[in-house]
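What would the 3D arrangement of this be:
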Amino acid sequence: MTRSGGVSQGEVAGLQCGFGAGDDDADVRANRRIVSETVLPGARLVTPYQVHSAKAAIVTETWAWENRPQVDAVVTDRPGLLLGIVTADCAPVLLADRAAGVVAAAHAGWRGAHEGVIEATVDAMTSIGADRSRIAAAIGPCIAQASYEVGEDFRKNFSMADDAGFFESGREGHWQFDLAGYVGKLLRQSGVSQPESVADDTYSATRADDGSFRYYSYRRATHRGEANYGRQLSVIGLAGPLAS
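Modelled structure (predicted):
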């Protein structure tokens, strides 16, 4: 989802779906209902407590908000559950094995991706019946390489094998990192043969009609000195009777 629509106001105006963004909680809940009803009417939205980890959880039922697990990917084979993750520059990854009826949503920032969240997600999917060769994956809007400047300390987290082709030289002592490309590589290494990417830059993409920004972006908000930044919500689910 982009930030178009929704009921939030102020700096995070639009379809702002993250709690902790200086937004009204009632507006966030309303925006989440808009997303849920647009994608899978009647479904129960399930979102984790994201911590930039390499952990994935298999979901069989909804959980109390205060008891949601600290993971960065959620996986299910239960119709009627809508899996969601929030992002604001990190890569949202949605995965599905239609034949097995298994879906997943993963939050892949550079750290989680580097530490194994993609591999953990695919492993969790296969543990409940998915086949790697059948999994389709889409990498949603995230910060693009042209907007993602990093320093030498950042690059040192990656081995030469890790970073091949994903760093371009920038200004002195800095690099431009290709997060979507890196996540795509990890998906292919996990057996997902042809991941697709939206290739839209959360930092810079604007609407054609009025020039306003299409997405929420942590880095852009920081560079502009804004007090808060919003989050977009990416969701995937299985149609069918609600899970009990």
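
Could you use CA atoms for every contact and neighbour count after this?
Will do.

and the residue of the chain most remote from its centre, what helix or strand is that in?
Residue farthest from the centre of the chain, counting by CA atoms, centre = their mean, is E172 at 30.7 Å. Using DSSP states H and E, E172 sits in no helix or strand.

Could you do H114 as well?
Counting by DSSP H and E, H114 is part of helix 110-115.

what helix or strand does the residue nearest to the spatial centre of the chain sit in?
Central residue of the chain (CA atoms, centre = their mean): P92, 2.0 Å from the mean position. Here P92, judged by DSSP H and E, is contained in strand 91-97.

who does whichever helix or strand comes after that strand touch, helix- and strand-wise?
Per DSSP H and E, the first helix or strand lying C-terminal to strand 91-97 is strand 102-108. Counting contacts by 3 or more CA pairs under 8 Å, 6 or more residues apart in numbering; DSSP states H and E, strand 102-108 packs against strand 73-76, strand 81-87, strand 91-97, helix 117-127, strand 232-237.

okay, now A161: neighbour count?
Number of residues near A161 (other CA atoms under 10 Å) recorded here: 7.

do the same with the one 3 residues further on
Around A164 sit 11 other residues, with neighbours defined as other CA under 10 Å.

what's near enough to touch it?
By CA atoms under 8 Å, 6 or more residues apart in numbering, no residues touch A164.

Would you mind measuring from it to G109?
Using CA to CA, to the nearest Å, we find A164 at a distance of 18 Å from G109.

Now the second one, please; I'll put the structures next to each other:
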Amino acid sequence: MTVDVITSSALEGIPHGFLGRRGGVSQGVVAGLNVGTGSGDDPLAVAQNVRLACDAVMPHASLARVYQIHSALAVTAEPWSMDARLKADALVADRPGLLLGIVTADCAPVLLADREAGVIAAAHAGWRGAIDGVTDAAIEAMEALGARRTRIAAAVGPCIAQASYEVDPGFRDRFLAADPANARFFCEGGPAATPHFDLEAYVVARLQAAGLTDIDALALDTYPDPDRFYSYRRATHLGEDDYGRQFALIGLAP
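The predicted structure follows:
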């Protein structure tokens, strides 16, 4: 099966892609293009999937990843080894021939680019990183390399959608304490009328508040589409003992 590369019109002309589970070599409960080194998958299969994914976006590129910790930390990427990865949740670069990669399994992947400056970024925006400002940190790190936020385009890739994202009242209270206007990202749903959170809309709002105007939200829900995407929450609800992770990649052509 061919690797499924989802692209954004906001990043046209920049090598990039949001990848799901189609086209990989992993088997079993993580069957497909699993790139999660933290899963229980065969490391050789994960390594092959990583190469397949990178070659589908920018062949022969070097890859930079971080050790993701649900933070608001952003770092400038180098083609370091997996063992030398820094702990962070966003990485930026102005180096041609380098792919930036972050992994998700319901969290929001965000890819950003200032074409004129030749500066790119990739951010992993789970709810913790999102509320703590991971996208703001990525934008600030891009500016340190010469980008201007008025020129930055951003795309928010496949993530868990509001209909699938039931949370508890304490979760909602944390967002309301940060800003009462965050109430607009919650609705009541299900038989128990529990809060549901719109992660994608929240991330888009954070990008807009940071001054970005060219933002593409792909509106792809990871939870209800097991043939196309991995989902941590779906795997948990099904009682599966492992879950896969999917890539978001962006690079600058050599």
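
The helix holding H114 of the first structure maps to which residues in the second structure?
Aligned by TM-score structural alignment, helix 110-115 of the first structure corresponds to residues 127-132 of the second structure.

Mean distance between the matching stretch and the first structure after superposition?
Compared with the first structure after the fit, stretch 127-132 of the second structure shows a mean deviation of 0.4 Å (mean CA distance after the TM-score superposition for the first structure).

The stretch 151-254 of the second structure: helices as residue ranges?
169-178, 199-209, 232-237 (DSSP state H, counting those that start in this stretch).

Pick the most buried one from those.
Comparing the helices of the stretch 151-254 of the second structure by mean neighbour count (mean count of other CA atoms under 10 Å), helix 199-209 ranks first with a mean of 20.

Check the mean deviation of that helix from the first structure.
Mean deviation for helix 199-209 of the second structure: 0.3 Å (mean CA distance after the TM-score superposition for the first structure).

Against which helices or strands is that helix packed?
strand 108-114, helix 127-132, helix 134-144, strand 153-156, strand 214-217.

In the first structure, what stretch matches that helix?
Per the alignment by TM-score structural alignment, helix 199-209 of the second structure matches residues 179-189 in the first structure.

Run through who's touching the matching stretch.
90-91, 108-110, 113, 118-119, 137, 139, 142-145, 163, 166, 193-197, 199.

buried subset of those residues?
Buried members of the contacts of stretch 179-189 of the first structure, scored by 16 or more other CA atoms under 10 Å, are 90-91, 108-110, 113, 118-119, 137, 139, 142-145, 163, 166, 193-195, 197.

So what's the residue count around the aligned partner of L112 of the second structure in the first structure?
Applying TM-score structural alignment, one finds that L112 of the second structure aligns to L95 in the first structure. A count of neighbours around L95 of the first structure, defined by other CA under 10 Å, yields 24.

and if you look at the one 4 residues further on?
Taking other CA under 10 Å as the neighbour definition, A99 of the first structure ends up with a count of 11.

from the chain's centre, how far out does the match of helix 110-115 of the first structure sit?
13 Å (CA atoms, centre = their mean, to the nearest Å).

Then stretch 147-167 of the second structure?
8 Å.

Ok, stretch 152-164 of the first structure next?
With CA atoms, centre = their mean as the basis, the mean position of stretch 152-164 of the first structure lies at 22 Å from the chain mean.

and whatever residue of the second structure lines up with R3 of the first structure, what does it touch?
R3 of the first structure maps onto R21 in the second structure, with residues paired by TM-score structural alignment. Contact analysis of R21 of the second structure by CA under 8 Å, 6+ apart lists D4, A31, G32, L33, N34, D227, R228, F229, Y230, Q246.

Highest neighbour count among the residues you listed?
In terms of neighbours by other CA under 10 Å, those top out with N34 at 34 neighbours.

residue in the first structure matching it?
That one, N34 of the second structure, aligns with Q16 by TM-score structural alignment.

count of neighbours near S133 of the first structure?
There are 12 residues near S133 of the first structure, going by other CA under 10 Å.

what's the closest non-adjacent residue to the aligned residue in the second structure for it?
Counting by TM-score structural alignment, S133 of the first structure corresponds to T150 in the second structure. Spatially, and ignoring its direct neighbours in sequence, T150 of the second structure is nearest to L212 (5.9 Å; CA to CA, 6 or more residues apart in numbering).

cool, and A72 of the second structure?
V134 (3.9 Å).

For the one you found, which residues are in contact?
Listed by CA under 8 Å, 6+ apart, the contact set of V134 of the second structure reads S71, A72, L73, A74, D89, A90, A123, H124, A125.

how near is G38 of the second structure to F185 of the second structure?
In terms of CA to CA, G38 of the second structure sits 30 Å off from F185 of the second structure.

that older thread, which residues outside the match of helix 110-115 of the first structure are in contact with it?
Outside stretch 127-132 of the second structure, the residues that reach it (CA under 8 Å, 6+ apart) are H70, S71, A72, D89, C107, F175, L199, Y202, V203, R206.

Mind telling me what the second one corresponds to in the first structure?
In the first structure, the residue equivalent to S71 of the second structure is S53, according to TM-score structural alignment.

and the gap between the match of S133 of the first structure and D227 of the second structure?
Counting by CA to CA, the gap from T150 of the second structure to D227 of the second structure is 37 Å.

what's the answer for R234 of the second structure, then?
On the measure of CA to CA, R234 of the second structure and D227 of the second structure end up 12 Å apart.

Quickly list what's touching both of these two.
Residues touching both R234 of the second structure and D227 (CA under 8 Å, 6+ apart): there are none.

Kindly reformat the helices of the stretch 151-254 of the second structure as JSON lines and extend each row with distance to G146 of the second structure.
Listed next are those as JSON lines, based on distance: least, CA to CA, whole Å:
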{"stretch": "helix 169-178", "distance to G146 of the second structure": "30"}
{"stretch": "helix 199-209", "distance to G146 of the second structure": "18"}
{"stretch": "helix 232-237", "distance to G146 of the second structure": "36"}
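
just so I know, which of those lies nearest D94 of the second structure?
helix 199-209 (20.5 Å; CA to CA).

Kindly calculate the angle that that closest one makes with helix 134-144.
40 degrees (axes from the mean of the first three to the mean of the last three CA atoms, to 10 degrees).

Hey, what's the angle from helix 199-209 of the second structure to strand 108-114? Just curious.
30 degrees.

Against the first structure, what's the mean shift for the biggest helix by length in the second structure, could you check?
Longest helix of the second structure, by residue count under DSSP state H: helix 43-57. Mean deviation of helix 43-57 of the second structure relative to the first structure after superposition (mean CA distance after the TM-score superposition for the first structure): 0.6 Å.
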